[in-house]
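Novice: have a look at this prediction, sequence included:
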Amino acid sequence: MKKKILILAAVMLISLLAACAKPTAQPQPVNNEKNEKNNEEAIDVLVVGGGGAGMVAGITAAENGSKVIIVEKMPMLGGNTIISATGITASDTDLHKQAGIPFTVEDHIKKTMETGKNLPDEKLVRILAESSNDAYQWLVSLGLKYKLDEKEPWWIIPVEGHYGRQLFDAYNKKVEELGDKIEIRLDTKATELIVEGDKVVGAKVVGKDGKEIIIKANAVVMATGGFGNAPELIGEYNPKYAGAHNIMSTAGPTGEGFKMAVAVGAGTRDMEHHQMRPLATPGYWIRETVINEEGLGGILVNASAVRFTNETLKPLELVPEILKQQDRIAYVVFDSEVAATKNGTSAIKNGKMIEAATIEELAEKLGLDAAKLRETVDKYNEGTDEFGRSTMGKVTVGPFYGVKVAPSSHYTMAGITINENAQVTNEAGEPIPGLYAAGEVVGGLYGAGRIAGNNTLDDIVFGKIAGKNASAK
């Protein structure tokens, strides 16, 4: 009997040791008892945000040997990157050499600084430009195919297809290749960064089930996007844009990531600067030439069917003028001569403009007073302007076109500060240990103006820098 007891004890001991030694593919909690009590997990790198910058940062961190979790509050990945239909800005690529059309790193830096009114951080801009060819080559290595826009040689655009969709097809494929090194959690919202001492060590997140989870991490990368869907935050920093619409943004970028970073001491810069589009329609912005081109321009009217401003004002000056009107909207109206121009044709196709044989019919279709719009157009066609417009056109040749427009945020150039290592810095310029950032949540790359295409470039350049440095043990 004693022998049987000893044998049984030995078997139990061996089983216990085997269970303790059993490997697992899941991130291990810091403490099992604490995990049961507080639902706590541990990971190498936590990335907050599943847009372009977040995906690049997560992929890079995983490629550098880290276990990664990407949390995305929306039910799908993509952020504003996935709706980008344009391309990437890059310099000194093989496409430039093959076309014999130079666009050098120095050209890139100069154009970025001048567009931003010399407000951007030139050190960051230089990193952006000098890394642009590597970023382009990386996209090519993922199987994407590009061509040069020879009229605007900073533009590198897809040979065919939708740019943002192609990016995410490639990123998702890369995530699959990385297997259990990277985990993506959708419908999972970060609510607060966790700080121990002076170091960011993770975040509190809430899943789809409403339960709060604490994810501890060696490093956190903030990639939560800008303020496109947070008009109150835009208005807080620039009252001229208070009440702006959000029809050019996806639902995700509402500023929580920015607020979380500021709450732990992150510095900010260029907070009054936002790229606004005065003539925005859902998912598209109508180029201002349709209302200001000399000899051709159409007009802007408000809900009362009357003109209210000089349509040739600069775009950022038009924004507050429209926001003063009823419902903070206006209507673009032009004739078939404007429709025949490149931007007119694009506005009709992409801005879903309404066509009518007469001004009166157009007014009715737009829900405006027909007699008042007729009076407004006739007065404009007489060639005198109470608003000081010096370049007058005419709205005389049918068919006529019109659409409702709403000033909307297009890109957040303001944001938290980072250094050359993508570390988030405080107001004194000192890095906050454990916290990195990339993408539209970052300020300092654009100042007062942005070259289109630099934004998807900075997702890659600083996403890679953030992911690599966050992985460093």
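Specialist: The structure has been received and is ready for your questions. Residues are numbered from 1 along each chain as shown.
Novice: contacts and neighbour counts: CA atoms only from here.
Specialist: Fine.
Novice: next, the buried residues of stretch 108-121.
Specialist: For stretch 108-121, burial by neighbour count (16 or more other Cα atoms under 10 Å) applies to 108-116, 118-121.
Novice: which one of those residues is nearest Val45?
Specialist: Asp121 (27.0 Å; Cα to Cα).
Novice: picking up where we left off before, mind putting the buried residues of stretch 108-121 in JSON lines, distance to Gln275 included?
Specialist: Below are these laid out as JSON lines (distance: Cα to Cα, whole Å):
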{"residue": "His108", "distance to Gln275": "20"}
{"residue": "Ile109", "distance to Gln275": "19"}
{"residue": "Lys110", "distance to Gln275": "20"}
{"residue": "Lys111", "distance to Gln275": "17"}
{"residue": "Thr112", "distance to Gln275": "14"}
{"residue": "Met113", "distance to Gln275": "16"}
{"residue": "Glu114", "distance to Gln275": "15"}
{"residue": "Thr115", "distance to Gln275": "12"}
{"residue": "Gly116", "distance to Gln275": "11"}
{"residue": "Asn118", "distance to Gln275": "16"}
{"residue": "Leu119", "distance to Gln275": "14"}
{"residue": "Pro120", "distance to Gln275": "14"}
{"residue": "Asp121", "distance to Gln275": "18"}
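Novice: and these, which two are the farthest apart?
Specialist: Most distant of the buried residues of stretch 108-121, by Cα to Cα, are His108 and Leu119, 15.2 Å apart.
Novice: who are the contact partners of the most centrally placed residue in the chain?
Specialist: Centroid-nearest residue in the chain, with Cα atoms, centre = their mean: Asn80, separated by 4.5 Å. Counting by Cα atoms under 8 Å, 6 or more residues apart in numbering, Asn80 touches Gly51, Gly225, Ser249, Thr250, Pro253.
Novice: what of Ala217?
Specialist: Shown in contact with Ala217 (Cα under 8 Å, 6+ apart): Ala42, Ile43, Asp44, Val45, Leu46, Val201, Gly202.
Novice: check which helix or strand it maps to.
Specialist: Element membership of Ala217, judged by DSSP states H and E, is strand 212-222.
Novice: so which bits of that strand are buried?
Specialist: Glu212, Ile213, Ile214, Ile215, Lys216, Ala217, Asn218, Ala219, Val220, Val221, Met222.
Novice: now distance to Leu296 too, for those residues, in CSV please.
Specialist: Below are the buried residues of strand 212-222 laid out as CSV (distance: Cα to Cα, whole Å):
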residue, distance to Leu296
Glu212, 58
Ile213, 59
Ile214, 60
Ile215, 58
Lys216, 60
Ala217, 59
Asn218, 59
Ala219, 56
Val220, 53
Val221, 49
Met222, 46
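Novice: and those, which is closest to Gly434?
Specialist: For the buried residues of strand 212-222, the closest approach to Gly434 (Cα to Cα) belongs to Ala219, at 4.5 Å.
Novice: re earlier: after the strand holding Ala217, next one along is what?
Specialist: Past strand 212-222, the next helix or strand by DSSP H and E is helix 231-237.
Novice: then this one, side by side with the first:
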Amino acid sequence: MACSFPTSQAIVVGGGLGGMSAANTVVENGGRVVLLDKSSFCGGNSTKATSGINGAGTKTQKAKGIPDNADIFTQDTLKGGAKKPELAKLLCVNSAADVDWLVEKFNLDLSLVARLGGHSQPRTHRGKERFPGMTITYALIQMLEKVAEKTDLARIVTKAKVFKLICENSVCVGCVYEKGGQEFKEFGPVILASGGFGADFTNDSLLAKYRPDLLHLPTTNGEHCTGDGIKMGEAIGATSIDLEWVQVHPTGLVKPDDADAKIKFLAAEALRGVGGIILNAEGKRFCNELGRRDYVTGEMWKSKPPFRLCLNKAASDEIIWHCKHYTGRGVMKSYASGEDLAKDMGVALSVIEQTHEEHYQAAKKTETDPDGGSWPAYPSGKSWDEASGKTGSGKKFYHNIIPGSAVKSEPFYVAIITPVIHYCMGGLLIDTDSAVVGPKNKAIPGLYAAGEVAGGVHGNNRLGGNSLLDCVVFGRVAGQAAAKYMLGADVKAVDLMELTGGLTGQVQSSKLAGGSYEDKMNSAPAATANGTGGGGGGITMSDVAKHNSKSDCWVVVDGQVLDVTSFLSEHPGGELAILTFAGKDATEEFNMIHPPDVIGKYAPDAVIGAVGAPGAAAPAAAAKAGGAPARKDKGGKLANHHAWGHLDGDLQPNWRVDLEDNPGALLINVKSYFNATWFLLLSVLYEVCATIFTAKNIKISNDRLGLTRSAILLILFIVIHAVGNLHVFKGPDDFNGYGYFYVRLYWTGFGLPANIVEEYILLSVLLHVFVGLKRTWDMKLALVNSQGINVLNLAISGLMLLTFMTIHLFQFRFGDTDQFGPYYVRPPPYLINFWGILSLNLFWTQDTSIEPVGVRDIYALEFQIFKNPLWSMFYIFSVVIFMIHACLGWKKVTPVLGIPRGHIAKVEMIGYAIMIVMGLVYISFPLYVMATSPFSGYEDSIQAPGRVE
């Protein structure tokens, strides 16, 4: 169908592997392409993939004698959860050619092959670089950058948030995007490769709509995964499918000193593929580690946490770069022996020995009689493994096993793991041309999708290694279809290497295109004993160590000191990936996954000096003072052009900054704090309403939803209670009237000597205490041996507060006021004195037509208690404990409130301020009482004679 807009270029939305595969393929077919990515740097979640890419019948497999083909792969994929045979077949049939395309066209090493969960053959390819997601994606990024720099066939625009598709006569003809506060349009067929929605925890997210039960879980997704492409497609009539199928991955890595972090690193499935086993808190296996992800996760829900992924020496040696990487990030720990592991876990060594012996015997029996066994096996046949066989998914494949007798002296690499939101199977329905399907089950002309934004490929569960493959296969299919749609008979084959002259210089070989760099691992100048480095001056390691917070973060890479503070929120791997090394040397871990030129190309402005280099402190100081540091910009012109946020593909001199981060003439960015406060208010209101109106039948689970929501409700109550208690400063009429206000609500209770507010608060307290203690028992106690008593800070302070609250209730709520006699007030007729709002006389009136009522004299009771210095000190001490507990809890609550990521840090500070102010308000009460004498009241004449001596 013809349209009035030019279609001389294809528009790719998203800079991950799906987008890069599509963009390079468009160029390979003789077309032009513009790639729009909303992040500062291309790569997306694809760069995080650490297990590999599947391929059935590849040249690598044939060289290794692996008897695999597309039919076997298709059957595994359908059995694994795929529901659309035509899409599953396309994925599997194209897998060999597309994996070989990566190897041959981009000079990649994918020579290692492993078997992941749900696969009947070893078919997951990775290279000696060990991190295939970064390796593959970066190679394609480099190629497209070369095309953009040497020809007019490609443009790359970063920080470009596409928010609308342009349609004419039911044909997609382009899109609208926002960059630097301005709107721009691009015209041509659109390929959506914008990812899923696994990081959108806002109240109106697709996650909240289709899987609200998962909102409490952490995620492995980058913050860009907010379902933008799906929402834009639906807005023009595209069909979505399987949005309720969100894959929860069983092996999110827990950082013990930040166990509740919302963003988790992912333990590559390859760790289980090489022989890693999963143990529960009791040191026992409970599932088939090589089963489907949904199966393993389901078995974890049924067992007792914390769960540990354990690799013996042979297993860890096979995948040692992963283990070193995770250990460096603080999410994996090495043990010199199984005895040390058992001690750290708090279980008997004999239990872990027995677990390994049973696993060993099952493997040996499988070797001699693979079709025997007493238990149903996965994917078929019988299994000798009782631990997993009881679950109906018995283990059939074993690798790097050890007998129980070897455990005591065996070295282990071990990580604590937890289920995490990982992948959204659902998205926009596509056909076998990767075209998005619209009304009447017909393709929408000019609109394609590839990668996680596309639905229908994986059904209700995705097999490990199929995500990178999905991106490449459907990215290429979409690129070819878009080129054909644009060019018709003018489609022609273009050799990318010939077009660009190849990937020249250091980046030509795959070893330097991504992954680990063994030859450069120890190339950073070594620091001397006093931390000054080899240069004897400049920026010392002790200086770097001072910059170790989110608001001031320095790291060292290959002897260079980088100030990465402003980059934290933009890092594709999340803030935690950098903050782990704040104030430290990150050379080894950085070089494991990044190419050697990445700093020079994408973050040259972050370099502020060298460790120990004479005179290096001067540019650092100049940079901090706001001056331009005297250093050469070493990045390529295109990379720097985009890094500085230019508004289009032309090399214009102007550049812009994000207004949200730039207060202009103001020292404080008032707008950003206002926005943060607004999101905080919305989140609190949502959580409170959800607590009241969405509660279902009581269910005992191991998530922290009950803990979080009860905490929000209690914080709201504490704020309101503090404001109410301020009436003590106005005297007995106001304070006792305030107390009587709640008495007048007793009719709202359920026949109890309390009102519904008190009952609800009591239930919230009980829920908070119960869930908190249960999570501490299940998840924290086991960490004390390895992490120290500090992991129990919340539990200890919470128990202290529970003790205080019990005493406080008996002193005030149930305290004896009969000794003072009733205090008489004239209560307003409508609960609140609306005519006294301006004078703040809300709970009493001087209208003599209203009969005085005798109420509890809590004013006199407060003076009696707080005149005792011991009780006052106990109260003040407890309030300080409350402030500590509240601030510790607030840090854990804030990331799960659905607040936009960019505002979380400010919301944290606002929360801390609220807790501290509330604490000071409560402390003011005993201080006021000790410093003053009680006031007799404004209407002393209506009190009973001799009421108080």
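Specialist: Nice, thanks for sending it over. Predicted model only: the values in this text are computed from it and were never measured.
Novice: for the stretch 201-350 of the second structure, what spans make up the strands?
Specialist: 240-241, 246-253, 265-266, 277-279, 307-311, 333-335 (DSSP state E, counting those that start in this stretch).
Novice: and these: which comes nearest Gly475 of the second structure?
Specialist: When those are ranked by proximity to Gly475 of the second structure, the top entry is strand 240-241, at 18.5 Å, counting by Cα to Cα.
Novice: for that closest one, which outside residues touch it?
Specialist: If you take Cα under 8 Å, 6+ apart as the criterion, strand 240-241 of the second structure is touched by Ile230, Glu234, Gly426, Gly427, Leu428, Leu429, Gly455, Gly456.
Novice: could you tell me where that strand falls in the first structure?
Specialist: Strand 240-241 of the second structure corresponds to residues 268-269 of the first structure when matched by TM-score structural alignment.
Novice: average distance between the matching stretch and the second structure?
Specialist: Compared with the second structure after fitting, stretch 268-269 of the first structure deviates on average by 1.9 Å (mean Cα distance after the TM-score superposition for the first structure).
Novice: excluding chain neighbours, what is closest to the counterpart of Ala466 of the first structure in the second structure?
Specialist: Correspondence of Ala466 of the first structure to the second structure, assessed by TM-score structural alignment: Ala478. With Cα to Cα, 6 or more residues apart in numbering as the criterion, Ala478 of the second structure has its nearest non-adjacent residue at 5.2 Å, and that residue is Ser434.
Novice: which outside residues touch stretch 234-250 of the first structure?
Specialist: Stretch 234-250 of the first structure is contacted by residues 79-80, 227-232, 271-274, 280-285, 319-320, 323, 328, 406-410 when judged by Cα under 8 Å, 6+ apart.
Novice: end to end, how far does that stretch reach?
Specialist: Using Cα to Cα, to the nearest Å, one end of stretch 234-250 of the first structure lies 16 Å from the other.
Novice: show me what counts as buried in that stretch.
Specialist: Going by neighbour count (16+ other Cα under 10 Å), the buried part of stretch 234-250 of the first structure is 234, 237, 240-250.
Novice: on that earlier part again, can you put the strands of the stretch 201-350 of the second structure in TSV and add distance to Ala643 of the second structure and mean neighbour count?
Specialist: Shown next, in TSV, are the strands of the stretch 201-350 of the second structure (distance: least, Cα to Cα, whole Å; neighbours: other Cα atoms under 10 Å):
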stretch	distance to Ala643 of the second structure	mean neighbour count
strand 240-241	34	20
strand 246-253	31	25
strand 265-266	25	24
strand 277-279	42	25
strand 307-311	39	25
strand 333-335	36	18
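Novice: okay if I get the ones you listed as CSV plus distance to Val27 of the second structure?
Specialist: Below are those laid out as CSV (distance: least, Cα to Cα, whole Å):
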stretch, distance to Val27 of the second structure
strand 240-241, 29
strand 246-253, 33
strand 265-266, 33
strand 277-279, 45
strand 307-311, 43
strand 333-335, 46
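Novice: nearest to Cys553 of the second structure, of the ones you listed?
Specialist: Nearest of those (Cα to Cα): strand 265-266, 20.0 Å.
Novice: what range does the closest one cover in the first structure?
Specialist: Per the alignment by TM-score structural alignment, strand 265-266 of the second structure matches residues 283-284 in the first structure.
Novice: repeat that for stretch 732-739 of the second structure.
Specialist: The aligned range for stretch 732-739 of the second structure in the first structure is empty, by TM-score structural alignment.
Novice: same check, this time on stretch 457-468 of the second structure
Specialist: Stretch 457-468 of the second structure covers residues 445-456 of the first structure once aligned (TM-score structural alignment).
Novice: so how far is Arg450 of the first structure from the residue nearest to Tyr136 of the first structure when sequence neighbours are not counted?
Specialist: Leaving aside its sequence neighbours, Tyr136 of the first structure sits nearest to Ala90 (Cα to Cα, 6+ apart; 6.9 Å). The gap separating Ala90 of the first structure from Arg450 of the first structure is 14 Å, by Cα to Cα.
Novice: more neighbours, these two?
Specialist: Ala90 (29 against 23; other Cα atoms under 10 Å).
Novice: aligned to that one, what sits in the second structure?
Specialist: Match for Ala90 of the first structure (TM-score structural alignment): Gly55.
Novice: right, and that match touches Ser95 too?
Specialist: Yes - using Cα atoms under 8 Å, Gly55 of the second structure is in contact with Ser95, at 4.7 Å.
Novice: part of a helix, is Asp209 of the first structure?
Specialist: No - secondary structure of Asp209 of the first structure (DSSP: H, G, I helix; E, B strand; the rest coil): coil, not part of a helix.
Novice: ok so, going back, okay, the contacts of strand 240-241 of the second structure in TSV with secondary structure, distance to Lys59 of the second structure and neighbour count next?
Specialist: Formatted as TSV, these follow (DSSP: H, G, I helix; E, B strand; the rest coil; distance: Cα to Cα, whole Å; neighbours: other Cα atoms under 10 Å):
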residue	secondary structure	distance to Lys59 of the second structure	neighbour count
Ile230	helix	36	28
Glu234	helix	40	14
Gly426	coil	32	27
Gly427	strand	32	32
Leu428	strand	33	29
Leu429	strand	32	26
Gly455	strand	29	27
Gly456	coil	28	24
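Novice: and the furthest pair within those residues?
Specialist: In terms of Cα to Cα, the contacts of strand 240-241 of the second structure reach their longest pairwise distance at Glu234 and Gly456, which sit 15.2 Å apart.
Novice: which one of the buried residues of stretch 234-250 of the first structure is nearest to Lys2 of the first structure?
Specialist: Relative to Lys2 of the first structure, the closest of these is Thr250; by Cα to Cα it sits at 72.1 Å.
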